[in-house]
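Visitor: sequence and computational prediction follow.
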Amino acid sequence: MRNKKVAVTGGLGFIGSHLVERLCQENEVVIVDNETTGSIKNIKHLDFSNISLDLGDITEIDLVNSFEGCDYVFHHAAMASVPASVADPIQCNLVNITGTLKVLLAARDSGVKKVVFASSAAVYGDNTNLPLSESTPLKPVSPYALSKAVGEMYCQLFADIYELPTIALRYFNVFGPRQDPNSQYASVIPHFISRILKGERPVIFGDGEQSRDFIYVKHIVEANLRACLSDFTGAYNIATGKRTTINQLVPVINQTLGRNMDPIYNEPRAGDIKHSLADVSKSEVLNFKPSINFADELGETVQWFVKNSCR
């Protein structure tokens, strides 16, 4: 993609900032972010000549003005934590459902060509019929998961009723540089890296045999670009189709850091699912089939944390 104007909601966040980093090289990028979980430090290394900031909450600011002249919108702004959504379902509903509706309305009214919606594998819930395909019935088990399922439905509704092309990307477990390890609800990989770097034992909720389909953030960026420029709509799994247990992460991170920290096991968290694995055959129509070297990608992530002293 080049010579376009695009908006990235949540563009100061973990995934959003990587998307901005790629897009701003050859396009004009508008970032919409309220800095709740995102940070300007995530893009401080970029050339701002092609970047403009519209700081504010998607539920409050004038998104039509934000999206003026934009060809595409990448919607990543969200309450992106299962435990946080369980603790505050009303706020989750406001940000993830009402916020998504406002993004879609503004995109429609601004003449945007397509909206790419960041959804989640959480919409499948604790479904044991693995691998999970896009035809698998949705079974959300947390307010976060429910909000993403509703967001997908709104995307399809706007495509059907208002002829606004939309595509929903169901991310599985994304990891990579710039994930926040200091959040109360930090994702497992940055949590493990941060604690081991500090000489502390990583905390595993449950027995550690729960498994995830981990995907590196650079592949997520590539999937967004391919989905945006395609003629396809609907929902697509964005994952590797490979499963890793939480217990398997600890020795790899220990080895990379030259440490030997045994994990602490705590009670499982409410709303967390046991296993997750994607059927990625449908996403191949997007010409998206990432080459995966999990150990190397995890190593790159660890080295970023070491270099940036996220301790």
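Guide: Noted; the coordinates are in hand.

Visitor: alpha carbons only for contacts and neighbour counts from here, please
Guide: Fine.

Visitor: correct me, but Ser194 touches Pro181?
Guide: Yes. With contact defined as Cα atoms under 8 Å, Ser194 reaches Pro181; the gap is 6.1 Å.

Visitor: neighbour count winner among those two?
Guide: Counting neighbours by other Cα atoms under 10 Å for Ser194 and for Pro181 shows that Ser194 has the greater number, 23 against 20.

Visitor: what touches both of Ser194 and Pro181?
Guide: Cys310 (Cα atoms under 8 Å, 6 or more residues apart in numbering).

Visitor: and the helices in the chain?
Guide: Using DSSP state H, the helices of the chain run over 14-23, 63-66, 82-87, 89-92, 99-110, 143-161, 188-197, 217-229, 246-257, 294-307.

Visitor: pipe those into CSV and attach distance to Gly206 per row.
Guide: Below are the helices of the chain laid out as CSV (distance: least, Cα to Cα, whole Å):
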stretch, distance to Gly206
helix 14-23, 26
helix 63-66, 41
helix 82-87, 15
helix 89-92, 23
helix 99-110, 33
helix 143-161, 20
helix 188-197, 12
helix 217-229, 26
helix 246-257, 10
helix 294-307, 22
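
Visitor: ok, which of those helices comes nearest Thr37?
Guide: helix 14-23 (8.7 Å; Cα to Cα).

Visitor: same for the closest one, what does it pack against?
Guide: Where contact means 3 or more Cα pairs under 8 Å, 6 or more residues apart in numbering; DSSP states H and E, helix 14-23 is packed against strand 5-9, strand 28-33, helix 217-229.

Visitor: what does the last one rub up against?
Guide: Taking contacts as Cα under 8 Å, 6+ apart, the residues outside helix 217-229 that touch it are 1, 15, 18-19, 22, 72, 74, 114-116, 167, 169, 171, 174-177, 238, 286-288, 290.

Visitor: what does the first one give?
Guide: With Cα under 8 Å, 6+ apart as the contact definition, strand 5-9 has outside contacts at 16, 19-20, 27-33, 58, 66-67, 69-77.

Visitor: surely Asn237 meets Ala278?
Guide: Yes. With contact defined as Cα under 8 Å, Asn237 and Ala278 form a contacting pair (6.7 Å).

Visitor: and here is the other one:
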Amino acid sequence: MPAEASAGTAPTLRHPLDRPLRVLVTGGAGFIGSAVCRVLARRPGTEIVALDDFSSSDPANLSGVPATLIEGSVLDEPLLAQSMAGVDAVVHLAAIASVQESLDRPLEVHRVNVTGTLTVLEAARAAGLVHTVIASSSSVYGSGPELPKHEGLRPRTESPYGATKLAAESYALTWQRSYGLPVLAFRFFNVFGPRQNAGAAYPAVVPAFLERTLDGGAVTIFGTGEQSRDFTYVESVAEVIADAVVRRVAHDEPVDLGFGVRTSLLELVHELATALGRPIDIEFAPARTGDILHSQAEGRRLAELFPGLRPIPLAEGLRATIEWMHGEGER
């Protein structure tokens, strides 16, 4: 059974502001960042500032979104301070989000993911204890046998990427305890959806599979295909983050942002074949270093903090992603 929450870990709900919010989203032109900006833009009066260096994103992702877009890095302290001026909340999503890239370039990934987070935390503190939501990762759990994963488990990182995310969330929660900075650290579980980059050097599994199948090719599975993930549609993630910002939710411990549905890669291929209405060929390759065998969120803490949450099911999210990818091909 999951460990019970220890004393002092109750969430903090600051009073919602009685005026429109101004929100800074780092990595705002990225896959998840642009989805967060789109959801925030639906809330009347919300002002959005998106900071992005475009190293793994595209300004076109914010097409039609009423956001102020600033080009630059979270490692640029003066620019970050300027971007933070007058904001009510910051959603920190800027990162190098690749296990393989962390294995190839551990020092650079540490610099962006850890030093970058620390720079954001210090800027938020200097700007008047700005409410800060940060992205951690389910990779902090490693491949331990216990399922589902929950926040009471001891972390066991197995890649430099996982280590950077554990360090980043630890800094954020420490800044809350040391300086009173209101923080919410989400551990993401395999987010997928429109605007995810299939052309990256190390693409995530869903866009990689979709690009191959839409081209009529076979998908490549590293390992047996029995490895499983808690696939989470990006719109569901963005809705949770936007709600956290609006209600100013903070917590003394990390929060898993996954919904407890575990799908193997073989099952994912079946779901894609169903959505496309045709079979998909599979090619198998050796398992990759640092890949986690199974991942699934318990989701109890998330449900307690966001009781009205209604996540979009995998099949629906895959259909929406396929429709978007078809639309991309027509432009």
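Guide: On my side now, so go ahead. Not measured: the values here are computed from a predicted model.

Visitor: contacting residues around the counterpart of Arg212 of structure 1 in structure 2?
Guide: Structural alignment (TM-score structural alignment) places Arg212 of structure 1 against Arg229 in structure 2. By Cα under 8 Å, 6+ apart, Arg229 of structure 2 lies in contact with Phe189, Asn190, Arg262, Thr263, Ser264, Leu265, His294, Ser295, Gln296.

Visitor: save those residues as TSV, and put in neighbour count too.
Guide: Converted to TSV, those look like this (neighbours: other Cα atoms under 10 Å):
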residue	neighbour count
Phe189	24
Asn190	21
Arg262	19
Thr263	20
Ser264	19
Leu265	21
His294	21
Ser295	29
Gln296	24
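
Visitor: which of the residues you listed sits closest to Tyr202 of structure 2?
Guide: Asn190 (14.2 Å).

Visitor: identify the residue of structure 1 aligned to the closest one.
Guide: Asn190 of structure 2 maps onto Asn173 in structure 1, by TM-score structural alignment.

Visitor: just Ala285 of structure 2 next, same as before
Guide: Ala285 of structure 2 maps onto Asn266 in structure 1, by TM-score structural alignment.

Visitor: how many neighbouring residues does that match have?
Guide: Count around Asn266 of structure 1 with other Cα under 10 Å applied: 12.

Visitor: that one contacts Gly206, doesn't it?
Guide: Yes. With contact defined as Cα under 8 Å, Asn266 of structure 1 counts as touching Gly206 (5.9 Å).

Visitor: identify the residue of structure 2 aligned to Val306 of structure 1.
Guide: Counting by TM-score structural alignment, the partner of Val306 of structure 1 is His326.

Visitor: right, and Pro83 of structure 1 touches Ile273 too?
Guide: No. Taking Cα under 8 Å as the definition, Pro83 of structure 1 is not a contact partner of Ile273, at 11.7 Å.

Visitor: quick one: residues contacting Ala107 of structure 1.
Guide: By Cα under 8 Å, 6+ apart, the neighbours of Ala107 of structure 1 are Val64, Phe67, Val73, Val115.

Visitor: again, only using 7 Å
Guide: Val64, Phe67 (Cα atoms under 7 Å, 6 or more residues apart in numbering).

Visitor: any idea what it aligns with in structure 2?
Guide: Match for Ala107 of structure 1 (TM-score structural alignment): Ala124.

Visitor: buried stuff in stretch 35-53 of structure 1?
Guide: Thr37, Gly38, Ser39, Asn42, Ile43, Leu46, Asn50, Ile51, Leu53 (16 or more other Cα atoms under 10 Å).

Visitor: for the alignment partner in structure 2 of the last one, which non-adjacent residue is closest in space?
Guide: What that stands for is Leu53 of structure 1. Structural alignment (TM-score structural alignment) places Leu53 of structure 1 against Leu69 in structure 2. Once flanking residues are discounted, Leu69 of structure 2 sits nearest to Ala50: 4.8 Å by Cα to Cα, 6 or more residues apart in numbering.

Visitor: count the residues that sit near the nearest residue to Arg195 of structure 2 once chain neighbours are set aside.
Guide: Among residues not flanking Arg195 of structure 2 along the chain, Phe31 sits closest, at 5.3 Å (Cα to Cα, 6+ apart). For Phe31 of structure 2, the neighbour count with other Cα under 10 Å is 23.

Visitor: again with Ser133 of structure 1
Guide: 17.

Visitor: and Gln176 of structure 2, what does it touch?
Guide: So, once contact is read as Cα under 7 Å, 6+ apart, Gln176 of structure 2 ends up touching Pro182, Val183.

Visitor: what do we get in structure 1 for it?
Guide: Using TM-score structural alignment, Gln176 of structure 2 pairs with Ala159 in structure 1.

Visitor: now swap in Ile134 of structure 2 and tell me
Guide: Match for Ile134 of structure 2 (TM-score structural alignment): Phe117.

Visitor: distance of its match from Asn96 of structure 1?
Guide: Phe117 of structure 1 is 11 Å from Asn96 of structure 1, where distance means Cα to Cα, to the nearest Å.

Visitor: could you do His76 of structure 1 as well?
Guide: 10 Å.

Visitor: leaving out chain neighbours, which residue sits closest to the residue sitting furthest away from the middle of structure 1?
Guide: Largest separation from the mean C-alpha position in structure 1: Asn260, at 30.1 Å (Cα atoms, centre = their mean). In space, and not counting its chain neighbours, Asn260 of structure 1 is closest to Asn254: 5.5 Å by Cα to Cα, 6+ apart.

Visitor: the aligned partner of Leu266 of structure 2 in structure 1: neighbour count?
Guide: In structure 1, the residue matched to Leu266 of structure 2 (TM-score structural alignment) is Asn247. Asn247 of structure 1 is flanked by 15 other residues according to other Cα under 10 Å.
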